[in-house]
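Chemist: Return atomic coordinates for the entry below.
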Amino acid sequence: MSISKNFTRAGVVLAASALVLTACGGNGDNGGDAGTAEGESAAVAGGGTISVYNCEPQHLVPGNSTEVCGSKVLQQLFTGLVELDYDTYEVIPGVAESWDTEDSQTWTFTLGEDWTFQNGEEITAQTFVDTFNWVVNPENTQQSANFFDNVVGYDAVINEETDELEGLRAVDEYTLEIELAEPFAPFPQMLTYTAFYPMPSEAFEDIEAFEQAPIGNGRYQIDGSWEHDVQIAADRWEDFPGENPGLPERIEWRIYSDIDTAYMDVQAGNLDILDQTPPNRLTQIEADFGENSATFDTGSFTYLGLPLYQEEFQDEDVRHALSMAIDRQAVIDAIFDGAQTPATNIIPPMLPEAQDGICEWCEYNPEEAADLYEAAGGPSELTVWFNSGAGHEQWVEAVANQWRQNLGIEEVKFESLEFAQYLELHDNEEITGPFRLGWTLSYPSAQYAMEPIYTTGQSSNYTGFSNEEFDALIEEANAADPETSIELYQQAEEILLNEMPVLPMWFSNYTTVHSDRIDNGSLLMDQGTFLRLEQIVVTED
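Modeler: Predicted structure coming up:
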């Protein structure tokens, strides 16, 4: 099998122009009012400034950022080897102009020769070799180091037997070769993740200083430094060498500790964009914002996991009954004003592998659920677990009430903890009942929707699920060509939906609200629930 991606610059420019034309209502530059229809607001000349809600990031180093607050900033400051076309989710050139492989195991990337960091340092194949080795080095304690675990030599570096990944090679100045331990066809998709962004040499000299004012190679360049608990500001980098330069001239991520305050600030015109409206405000949106809102389907998957290491959940009929006893739509309507999509699958709907309505046990059937639960000897008492402070209390209690009513469960208790403590209990297999967790696609792949949380021994497999056939299908799909892999991933998903280590609940719909300055038609949210700020059009007041 040979996979090769080569792109002509003219073809990429054509696609970029189409995107800008759509966003600007007929105007192909970064501002002005040419082509604006009567009654429509004109785009601000130069692109304008947008202010966006954000939470306080944990980190602003690409290899150490594993949460949305930091990653949404890093996506604008850096460009990796490849990027995504967010309309099709196809991989397109970033720093790499083309890439190819004969076996999905050894990958060769040909880099563009005009890429630099914002401090003028040239980006070469060695830049990526140095960055990836630094991220994996255990002395640097980067949280995303495990994303490199399929690169040849990873174990030797982690075990401190060597300082460099054997599978990374700068063949020449602009040719990078990456050898994997086993075939992995979704590798280009994985490379769009923040962990794989390049870093300049001065980052390695003083990473603490670098984190406060990251020097990237992306569409935007940080202005000053990270003002903790206040804001992070970035200006459009006018020397960006890639395609699709940013439209807004400036982005200001305003940091809030209370999302309700951010909602009211957008309403008052003090903030331009809130990317996710809190559940308690959903019924007010039309009255508060009128047409200044947009709702997006996302790949953010919410589920109730079952600890299979506990004896009372090892019978799959108990798991089936718990699932059938939940009226998902009723919970969504009552708690979220209908603003979620009930999950009848595990692979998110925006991916080509998605199969709609294939979960037999996700259909609400309280009578059959009660019979099945009784016959299987389901527990009469449950403790339901969830992380606190994130708005899960109401819907978890609503599900518990349905279990009481439909399954005759006598007592349901609740345990909630801060997220860090919550994950520690999962790591130690100390969860004793159904538990709430979610999963968001860091990159758009059916592999990432399943392998990290259901294959045997994975660190995020908190249910303890283990199935040899499922593991084998994932391994086979990972090595297959894209067309063959679709059916294999679907077969793996069907095993999950039959054995049901988790009860699928819903895919989140994110409702964004914005000020009058934002062109509603230019808003786009990606699979990771990030608004694509680089393409937002600011209009004249």
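Chemist: Could you use CA atoms for every contact and neighbour count after this?
Modeler: Fine.
Chemist: and residue 462, how far is that from residue 348?
Modeler: Distance, residue 462 to residue 348, by CA to CA, to the nearest Å: 20 Å.
Chemist: and if you look at residue 281?
Modeler: Per CA to CA, residue 281 is found 26 Å from residue 348.
Chemist: and for comparison, fold this next one:
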Amino acid sequence: MRGTTRTVAVAAMSAVALLAAGCGSGGSEPEATTEAKTGGEITVRGCNPENPLVPSNTTETCGGNVIDAVFSKLVHYNAETAKPEMEIAESIETTDNQNFTVKLKSGWKFHDGTDIKAKNFVDAWNYAAYGPNAQSSGYFMEPIEGFGDTQCAGTANPDDPCEGFTPKSETLSGLAVVDDTTFTIKTTEKVANLPVRLGYSAFAPLPDAFFADPAAFGDKPIGSGPYKLDSWTKEQSIELSKFADYAGDFGGKVDKISFKIYQDADSAYNDVLANNLDITDEIPASALIDDKYKTDLPDRNAQKETGVIQTVTVAPVKVDPDLADPKLRQAISMAIDRETIIKQIFNNTRVPATGWVSPVVDGYKADVCGEYCVYDAAKAKALYDEAGGFKGDKITLSYNADAAHKEWTEATCNSIKQALGVECVATGVVDFATFRTEIGERKMKGLFRTGWQMDYPSIENFLAPIFATGSSSNDGDYSNPAFDKLLTEAAAETDAAASNAKYQEAEALLTQDMPSIPMWYGKTTMGWSDKVTGVKITAFGTIDFSSVSVK
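Modeler: All right, here's what the predicted structure looks like:
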């Protein structure tokens, strides 16, 4: 699960300009040219990872973009369609959606030269699941039998649920190594889409070297992907180079990739214009207005609808009880003029969200949010008054200041203020790492921006990781037993249509509780220098490093 920072606009446009005129529309992704060659180096926009680079502890895109280049998984997602394709796995077979046999391809090695074996998957998943290891993606192992026995419980310290507690087991009973190239998975309940999930980074294998020193590993991980990490200079850059012994079908053309860490989108964009940066996945709003980026970067830009959604999450009730009433949250949502914000600030490079699931995945249902996601100042004010109004001094909408969020959060607050008559202030936090730390430590009050880049192409991925009770990306601490029950029932369905219907029922419950406010679905826009070619955007909104080359 990746809480995404990839909102592709920043700007020289004030919130006062919310009601000003604007025009333009997005473009489409160009075809790759024939100027490609193998070798060379490229630089791309990067941002500060929240945590050390361990696959099972990376749940955001700053680290995730690096992880995806450095680690291969059992399954690879097609860059164009997100369709699962076998990578390290030779096969993943089941007859009952509860017992799975995984066979590995031969010839795969880690970057330290050691062979990738079945035990490297089993050991990695056991480490992720074991509660005292506190891995943010550990709950991805929850469907596997024995997960509950690896968890901590029964302590009085909410900040350390493992204090004074030792789980019953350090390993998952549902995992078993058969031989060097085969292992089995048994889930507690039927999980029809388990093979689809196994392409997510939490399921990457880990070499024996990881377990010798996990802390050191996080600063210079030993992966299994087409690129290996050479160095990480904190706050500055992350350097990758091609792994000569990569055995897969999804390798890259360039020899080196440098993630240059930027504090704002404008700086990265200006460096692309000056050919000092090769690719940026964020276009500032100053360049979106009237499609200026297309003039600045003729034939060097692309745009694609992706599995990304932007939301505004309400702080947990224990952190900020002033926003506890669902009617108040619904009123705030109805007070946001999404269409005008998208037109004026994003130059129509977003689509107003009508629910919590992206339209790019199977199972999407339109208008789940109903009237609460449609701007109506009069209805919003009436509902706001019915809820008794906001009891605090002002509503805050926090965002990370090192990416393109300032203008739209200011415009959102301006819309809320105009419709409801309540003070609303957009509040910047220095960078993404600090921002996510404050959210994770439950120190962030009011409203705060959240985004989601799908981990795998499934309606379930937009619901369970974010809203299931206790899930690690549940930033608002939402808990609804009826919601959780529907997720369990949906996962057990063997028929895709029946499963999707259950997930849709679960999503409908979010409308009545409003743990977060849907804002818009993503279109990723990228620009690049005249030094590179073949730049493509994946279905996840990331750079397809297998297609990029130096001219």
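Chemist: the more surrounded of residue 281 and residue 348 of the first structure?
Modeler: Higher neighbour count among residue 281 of the first structure and residue 348: residue 348, with 27 against 13, using other CA atoms under 10 Å.
Chemist: Not including adjacent chain positions, what is the nearest residue to the more buried one?
Modeler: The shortest distance from residue 348 of the first structure to any non-neighbouring residue, by CA to CA, 6 or more residues apart in numbering, is to residue 299 (5.1 Å).
Chemist: State whether the one you found is indeed within a helix.
Modeler: No. Counting by DSSP: H, G, I helix; E, B strand; the rest coil, residue 299 of the first structure is not part of a helix but strand.
Chemist: report the longest helix in the first structure, please.
Modeler: When the first structure is parsed with DSSP state H, its longest helix is helix 482-499.
Chemist: elements contacting that helix?
Modeler: Helix 482-499 of the first structure sits against helix 446-454, helix 468-479, with contacts defined as 3 or more CA pairs under 8 Å, 6 or more residues apart in numbering; DSSP states H and E.
Chemist: If we use 7 Å, what do you get?
Modeler: Helices and strands touching helix 482-499 of the first structure, by 3 or more CA pairs under 7 Å, 6 or more residues apart in numbering; DSSP states H and E, are helix 468-479.
Chemist: relative orientation of the longest helix of the first structure and helix 446-454 in degrees?
Modeler: Computed by axes from the mean of the first three to the mean of the last three CA atoms, to 10 degrees, the angle separating helix 482-499 of the first structure from helix 446-454 equals 30 degrees.
Chemist: Where do the strands of the stretch 101-250 of the first structure begin and end?
Modeler: In the stretch 101-250 of the first structure, the strands defined using DSSP state E, counting those that start in this stretch lie at 106-111, 168-172, 175-179, 220-222, 231-236, 250-255.
Chemist: hey, which of the ones you listed is tucked in deepest?
Modeler: For these, the largest average neighbour count (mean count of other CA atoms under 10 Å) is found in strand 220-222, namely a mean of 27.
Chemist: which stretches of the stretch 151-300 of the second structure form helices?
Modeler: 194-197, 208-212, 214-219, 265-273, 285-288, 292-296 (DSSP state H, counting those that start in this stretch).
Chemist: Quick one: distance of the last one to the chain centre.
Modeler: Centroid separation for helix 292-296 of the second structure versus its chain: 28 Å, with CA atoms, centre = their mean, to the nearest Å.
Chemist: what does the longest one give?
Modeler: Going by CA atoms, centre = their mean, the spacing between the C-alpha centre of helix 265-273 of the second structure and its chain's C-alpha centre is 23 Å.
Chemist: elements contacting it?
Modeler: Contacts defined by 3+ CA pairs under 7 Å, 6+ apart place helix 265-273 of the second structure against strand 279-280.
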